[in-house]
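Engineer: Only the shape, not the letters, is given here:
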């Protein structure tokens, strides 16, 4: 029996008790019969609780004829309550996942698959509608991705899942904003401030993964600069892939008055927990052989090594000039990688890139779309706007990206990556072709050994920004031949004696910074939430 159903029965028994005190014995009998039917519907026939309820109905008849007193009924009802608590002890749960964009499903998938395989759990994937916004906050486009899920995911129509009536024990969400995102919003019925009333455990898990290692949470949580998103206020449990992130969140919860003044179902210190991320589970479990390519993509790749080029929202939005430099970088990168015989380019822009330009950089939208169209028309490489990031990771041999969560996910592959100089590009650098990739590789390995990430600008990071980069920020130098050197490393890795040491160190960094890095995060998250719900 589910905990919610047991609570419903106990609530009905409390109602019967009130009616009993008022001498409304016929109403008590109807209520007891209803409880019997409910129990048999949930548990089948043969429970001792139903036998006791039937005997209680007989006692009600005697009490109505004044053959016994109300005290007898009261004791018998207490006995029934005791049996409900013991015989009908919760041993099943219902868990529902409310994803919106399919591209973010990987942050839920391994939890869902674990829950689905548990006979004591009813697990439901219920994709919900989401909307794009104009710059003024109005909605201009509605989306529903429920018809795009892989065949191993059983999708439930959002219109047929009544969350208020079903009251699942656990709800998983990955939208932290409610209505406060400038670019998109989910349907208001699925805002966290509403869902929290329809579950025992509202769980937030991020659809992205960050790459920073924060050793001093106080330093990065200045109350004057702090933005408290709705999930901080409404969720019972917030899950993170790094312990440091959980500690930072605990600090926020313990110091922010908006959080301190709310009574939560979970102790404040237990609301932020590091258990890993299903996104890493997906990186580990996805292999190239299981990812089919469209024929036109296979033709463009033509058995060449693949350079994955990922462009994120944060770099574009954080640029002081509003994104013009970002577009210039796209143009120069594509020019440098056009018509190469040694590498195939696979471009994967953020799924919301066009929408974000439309909402927040409207003046540059046409310029961005022109670049995108030229890339596709000229067949510069694979243009990947599908929801499946993990196919791109599995097929690629190296990564070129700006500051984004995919960089951290790529750590788990052991394959090389480089940070594209966009938002941190030098204004007036010296230009040089003198540094070889052997030198950069040796320096990177040295840094990785020193601190498994070392320190950048006095901030502990698990990825050293200034290596495998086309710019040396310390010496104000731009390496004009960097991209050619990086591609040569990808295509001729066997010629670099230190390549295997680099690969192993990268995997070690990943394992040091991520909780449950072995692909078991979804399993651990599900069982943690189940234990929270059922106790024990």
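Structural biologist: Perfect, I can see it now. Computed from a predicted model, the values in this text were never measured in an experiment.
Engineer: rest of the way, CA atoms for contacts and neighbours
Structural biologist: OK.
Engineer: does the residue most central in space within the chain sit in a helix, a strand or a coil?
Structural biologist: Nearest residue to the geometric centre of the chain (Cα atoms, centre = their mean): residue 207, 2.9 Å. Recorded secondary structure, residue 207: coil (DSSP: H, G, I helix; E, B strand; the rest coil).
Engineer: quick one, what contacts it?
Structural biologist: Counting by Cα atoms under 8 Å, 6 or more residues apart in numbering, residue 207 touches 104-107, 174-175.
Engineer: CSV please, covering those and showing secondary structure, distance to residue 85 and neighbour count.
Structural biologist: Output for the contacts of residue 207, formatted as CSV (DSSP: H, G, I helix; E, B strand; the rest coil; distance: Cα to Cα, whole Å; neighbours: other Cα atoms under 10 Å):
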residue, secondary structure, distance to residue 85, neighbour count
104, helix, 40, 20
105, helix, 37, 23
106, helix, 38, 24
107, helix, 36, 24
174, coil, 34, 22
175, coil, 36, 24
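Engineer: farthest pair in the residues you listed?
Structural biologist: Farthest apart among those by Cα to Cα are 106 and 175. That separation is 13.6 Å.
Engineer: try this one next to it:
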């Protein structure tokens, strides 16, 4: 499972824990109708978590079984609150404890039983410079815990007067064994929190710096892989130009 999906599940589980606090409070205040409504929301939330996990990890994932047990506990609490009133304080504490125990098992299972996949994005622009990234890409591409994407970035030559010259896109020039994703199909604006590798480092133009800042805001880490045989002073990175026109 990708890191962002796992984090989403962990956040959802924390939300369920907060809901349990509210259920306990409502029972103590003898507002059983509101407490039952929150229990219904908890069951809906657990089903959503289960659907996400099943889609990514399959129906045999251990967490699914624990979510099913949690839903059964939620249903029992829901039914109990529809019956004649008991000792409110004792009932509230017991229902809360039972729900939290089930949720604790889910939390541990999510941490232990769902392997985390890391998204790694490679953003070369010149096919001739791919050798500076290829060994890193091969390691990520063959790692079962990584999703590796190669997204070549279009660029412009820079004219002597500082204006943009000829446009280049070399996505079709990469080795046939490298699966290339089109720059126009991969949404760089989406905060995927990926690790991203680029091949520019020093003597950056203003627009190139803007591109790096743009990526940093949407990434867990930006890593430079330097290709020292070619100066970057004659290039604009097209990504920033494209973004500024939208």
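Structural biologist: Done, it's in. Note that the structure is a prediction, hence the values are computed from the model and not measured.
Engineer: that older thread, translate the residue nearest to the centre of the first structure into the numbering of the second structure.
Structural biologist: Using TM-score structural alignment, the equivalent of residue 207 of the first structure in the second structure is residue 227.
Engineer: Quick check: the gap between its match and residue 18 of the second structure.
Structural biologist: 50 Å (Cα to Cα, to the nearest Å).
Engineer: quick one on the thing from earlier: which of the contacts of residue 207 of the first structure still touch in the second structure?
Structural biologist: Compared against the second structure with both residues aligned by TM-score structural alignment, their matches' Cα atoms under 8 Å, the contacts of residue 207 of the first structure retain 104, 107, 174-175.
Engineer: all helices of the second structure, in order?
Structural biologist: 3-28, 32-57, 62-80, 88-113, 131-141, 206-216, 238-244 (DSSP state H).
Engineer: May I see these organised as JSON lines, with distance to residue 174 of the second structure added?
Structural biologist: Output for the helices of the second structure, formatted as JSON lines (distance: least, Cα to Cα, whole Å):
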{"stretch": "helix 3-28", "distance to residue 174 of the second structure": "28"}
{"stretch": "helix 32-57", "distance to residue 174 of the second structure": "30"}
{"stretch": "helix 62-80", "distance to residue 174 of the second structure": "41"}
{"stretch": "helix 88-113", "distance to residue 174 of the second structure": "37"}
{"stretch": "helix 131-141", "distance to residue 174 of the second structure": "10"}
{"stretch": "helix 206-216", "distance to residue 174 of the second structure": "22"}
{"stretch": "helix 238-244", "distance to residue 174 of the second structure": "18"}
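Engineer: so which of the ones you listed comes closest to residue 160 of the second structure?
Structural biologist: Of all these, helix 206-216 comes closest under Cα to Cα, at 15.7 Å.
Engineer: by contact count, what packs against the closest one?
Structural biologist: Applying 3 or more Cα pairs under 8 Å, 6 or more residues apart in numbering; DSSP states H and E, one finds that helix 206-216 of the second structure contacts strand 235-237, helix 238-244.
Engineer: okay, these in CSV with distance to residue 163 of the second structure next?
Structural biologist: Shown next, in CSV, are these (distance: least, Cα to Cα, whole Å):
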stretch, distance to residue 163 of the second structure
strand 235-237, 9
helix 238-244, 12
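Engineer: Just say which of these is most tucked in.
Structural biologist: Sort those by mean neighbour count, taking mean count of other Cα atoms under 10 Å, and strand 235-237 sits at the top with a mean of 23.
Engineer: distance between it and the chain's centre?
Structural biologist: Offset of strand 235-237 of the second structure from its chain centre (Cα atoms, centre = their mean, to the nearest Å): 29 Å.
Engineer: And the contacts of that strand?
Structural biologist: Against strand 235-237 of the second structure from outside (Cα under 8 Å, 6+ apart): 153-158, 164, 205, 207-208, 211.
Engineer: switch to 6 Å and redo it
Structural biologist: 155-158, 208 (Cα atoms under 6 Å, 6 or more residues apart in numbering).
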